[in-house]
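S.K.: no FASTA, just this:
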């Protein structure tokens, strides 16, 4: 596992996600496609699910969206298109032109832009989405959560999907099509439910709720009230918002199932 060399992701598009394996998978609507770690471990990516319509787990996210919605790392745009079809104001951003093209063809609105670049409507979005493992964008979850806070209107909510296993890792990965074609290395992160809460607290968020459906784990985050400097820290305290979360120290960051 290789940690990023900087504490914050660089501004601007992430060239790795323009790599041919990902773009081709989105154009064809099918895999195989993996994230390959430097130690050779592979994380399967669910291209077919991303390119299909929304499922029950997706609908559980969409039902919690309020007002205008920004989908960060929208991929082929199933969530943006579903929101648009319901008359909701929604914008997807993705650094891969093929993802933006597919989103627009599905009836959604999307821009080829990194979340760390200037974006339309900053501080005016009511809901932001980090779904399908996109909490890993840039390899620094805390920095990503801090950036997202600056995109939302006061009282805005962030809906995040956590990994299916308790993991908290930052690593360097490549896209791998399983046939010998590799993309360029880029930083990525994976966080489980407990790790997500730790990063959220560090970035000024609090958990407003959580749920699990079809083996996928989600959390709704809201801006945390300013903390009294003299108040004791609460990090690691038990929380009723994550049923099934084990007590005690979190599990080590070992490879597990796909998020």
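M.R.: Yes, it's here. Nothing here was measured: the structure is a model prediction, and the numbers come from that model.
S.K.: drop to CA atoms for contacts and neighbour counts, all remaining ones
M.R.: Noted.
S.K.: and the next helix or strand past the lengthiest strand in the chain?
M.R.: Of all the segments assigned as strand in the chain under DSSP state E, the longest by residue count is strand 152-162. The element immediately downstream of strand 152-162 (helix or strand, assigned by DSSP states H and E) is strand 168-176.
S.K.: mind checking how far the helix or strand that that next one is followed by is from the chain centre?
M.R.: Downstream of strand 168-176, the first helix or strand assigned by DSSP H and E is strand 186-191. Its chain's C-alpha centre and that of strand 186-191 lie 10 Å apart, by CA atoms, centre = their mean, to the nearest Å.
S.K.: on that earlier part again, would you mind getting the angle between the longest strand of the chain and strand 186-191?
M.R.: Direction vectors for strand 152-162 and strand 186-191, defined by axes from the mean of the first three to the mean of the last three CA atoms, to 10 degrees, enclose an angle of 80 degrees.
S.K.: can you mark which positions in strand 152-162 are buried?
M.R.: If you call a residue buried by 16 or more other CA atoms under 10 Å, then strand 152-162 has these buried ones: 152-153, 156-162.
S.K.: what does stretch 18-32 give?
M.R.: The neighbour-count criterion (16+ other CA under 10 Å) identifies 18-26, 29-32 as the buried residues of stretch 18-32.
S.K.: how far does it sit from the chain's center?
M.R.: Stretch 18-32 sits 19 Å away from the centroid of its parent chain (CA atoms, centre = their mean).
S.K.: neighbouring contacts of that stretch?
M.R.: Under the contact criterion CA atoms under 8 Å, 6 or more residues apart in numbering, stretch 18-32 has outside partners 17, 33, 44-48, 51, 76, 95-99, 102, 175-178, 181-184.
S.K.: what distance separates the start and the end of that stretch?
M.R.: End-to-end span of stretch 18-32 (CA to CA, to the nearest Å): 17 Å.
S.K.: same check, this time on stretch 177-195
M.R.: End-to-end distance of stretch 177-195 (CA to CA): 29 Å.
S.K.: for that stretch, which residues meet the burial criterion?
M.R.: By neighbour count with 16+ other CA under 10 Å, stretch 177-195 contains the buried residues 177-178, 182-183, 185-195.
S.K.: ok, structure two:
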């Protein structure tokens, strides 16, 4: 059987509005559907330091952490400052560059391409709407299961509404023409994500709301450990040389 095709990096990865927003730390920036509907992107929050809600999520992380769609790197930087083993992954060169600047390690690559440490990550993060990557939630969940260690933890931030939408969008700045081709995206609320998690391989571990944001923790079914906020410490990584190439190391576990 041939290997599944790897989705190409979406057009927004190199588009000027997105890269400029990450470099400057300012919006406004939106995802735009074909019908003109706009979803605001919280550029200022993403480019700031991790806030109290973020930090509470990170308290739940176990083992080495992979932040999928790390953006400008606030979560990677926070975990690195705590001495945790953490790697950010993003298709945007600007996102990877900013993550390194703020003190994290990051790799420019699609999550559907081969990644370091596959099958050994203790926690994978899908924050800030990244459950929508690729526009196919079941496919993304299958990929997450292959990245996690047995019994590993997936923490996903869901949409604040009970919604399940698959669409195509572009990144736009008000008053300017869209750049690049449309790319697939999904918006998924907690009920829809939990329905997808009923498929073999996952069990729901926790769900909560904080600061107007909603989260779900899922665990692969290979272990029975608790998903409550762990107190385990990971191998310190903040003293290691930073590397954003394809050979970016992952701690041995």
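M.R.: Looks like it arrived, so ask away. Computed from a prediction, not measured in an experiment: that's the story for all the values here.
S.K.: how alike are these chains, TM-score-wise?
M.R.: Scored against TM-score structural alignment, normalised by the length of structure 2, the superposed chains reach a TM-score of 0.83; 219 aligned residues with a CA RMSD of 1.5 Å.
S.K.: quick one on the thing from earlier: what stretch of structure 2 does the longest strand of structure 1 fall on?
M.R.: The counterpart of strand 152-162 of structure 1 in structure 2, using TM-score structural alignment, spans residues 148-158.
S.K.: residues touching that stretch, excluding its own?
M.R.: The set of residues external to stretch 148-158 of structure 2 that reach it, using CA under 8 Å, 6+ apart, is 61-62, 118-131, 144, 187-190, 193, 213-225, 227.
S.K.: please redo it, this time with the cut-off set to 7 Å
M.R.: Under the criterion CA atoms under 7 Å, 6 or more residues apart in numbering, residues 118-129, 131, 188-190, 214-223 lie in contact with stretch 148-158 of structure 2.
S.K.: so residue 144 of structure 2, which of the three states?
M.R.: The assignment at residue 144 of structure 2 comes out as helix when based on DSSP: H, G, I helix; E, B strand; the rest coil.
S.K.: for it, give its distance to residue 115 of structure 2.
M.R.: As it turns out, when the distance is counted by CA to CA, residue 144 of structure 2 lies 11 Å from residue 115 of structure 2.
S.K.: what about the helices in structure 1?
M.R.: Under the criterion DSSP state H, structure 1 contains helices at 20-28, 47-51, 56-62, 78-85, 97-105, 141-149, 193-202.
S.K.: quick one: the first one to helix 97-105, angle?
M.R.: Taking the same axes, to 10 degrees, one finds that helix 20-28 of structure 1 is oriented at 20 degrees with respect to helix 97-105.
S.K.: residues in structure 2 aligned with helix 20-28 of structure 1?
M.R.: Mapping helix 20-28 of structure 1 onto structure 2 (TM-score structural alignment) gives residues 16-24.
S.K.: now the matching stretch on structure 1. Mean distance?
M.R.: With mean CA distance after the TM-score superposition for structure 1, stretch 16-24 of structure 2 departs from structure 1 by a mean of 0.7 Å once superposed.
S.K.: mind listing residues that contact stretch 211-224 of structure 1?
M.R.: Here stretch 211-224 of structure 1 has contacts from 57, 155-164, 204-210, using CA under 7 Å, 6+ apart.
S.K.: any idea how far stretch 37-44 of structure 1 is from the middle of the chain?
M.R.: 19 Å.
S.K.: same thing with stretch 100-115 of structure 1?
M.R.: In terms of CA atoms, centre = their mean, the gap separating the centre of stretch 100-115 of structure 1 from the centre of its chain is 16 Å.
S.K.: so it corresponds to what in structure 2?
M.R.: Counterpart in structure 2 of stretch 100-115 of structure 1, with TM-score structural alignment as the criterion, is residues 96-111.
S.K.: start to end distance for that stretch?
M.R.: Start and end residues of stretch 96-111 of structure 2 are separated by 14 Å (CA to CA).
S.K.: flag every buried residue along that stretch.
M.R.: Within stretch 96-111 of structure 2, the residues that count as buried by 16+ other CA under 10 Å are 96-100, 102-111.
S.K.: repeat for stretch 73-89 of structure 1
M.R.: Within stretch 73-89 of structure 1, the residues scored as buried using 16+ other CA under 10 Å are 73-84, 88-89.
S.K.: next, the distance between the ends of it.
M.R.: Its start and end residues considered, stretch 73-89 of structure 1 measures 17 Å (CA to CA).
S.K.: which part of structure 2 lines up with it?
M.R.: Counting by TM-score structural alignment, stretch 73-89 of structure 1 falls onto residues 69-85 of structure 2.
S.K.: just give me how far the matching stretch sits from the chain centre.
M.R.: Its chain's C-alpha centre lies 12 Å from the corresponding centre of stretch 69-85 of structure 2 when counted by CA atoms, centre = their mean.
S.K.: stretch 130-140 of structure 2 now?
M.R.: Relative to the centre of its chain, stretch 130-140 of structure 2 is centred 11 Å away, using CA atoms, centre = their mean.
S.K.: what about that stretch, how long is it end to end?
M.R.: For stretch 130-140 of structure 2, the first-to-last residue distance is 10 Å (CA to CA).
S.K.: and it, what's buried?
M.R.: Burial within stretch 130-140 of structure 2, assessed by neighbour count using 16+ other CA under 10 Å, is assigned to 130-137, 140.
S.K.: same check, this time on stretch 89-101 of structure 1
M.R.: Buried, per 16+ other CA under 10 Å, within stretch 89-101 of structure 1: 89-101.
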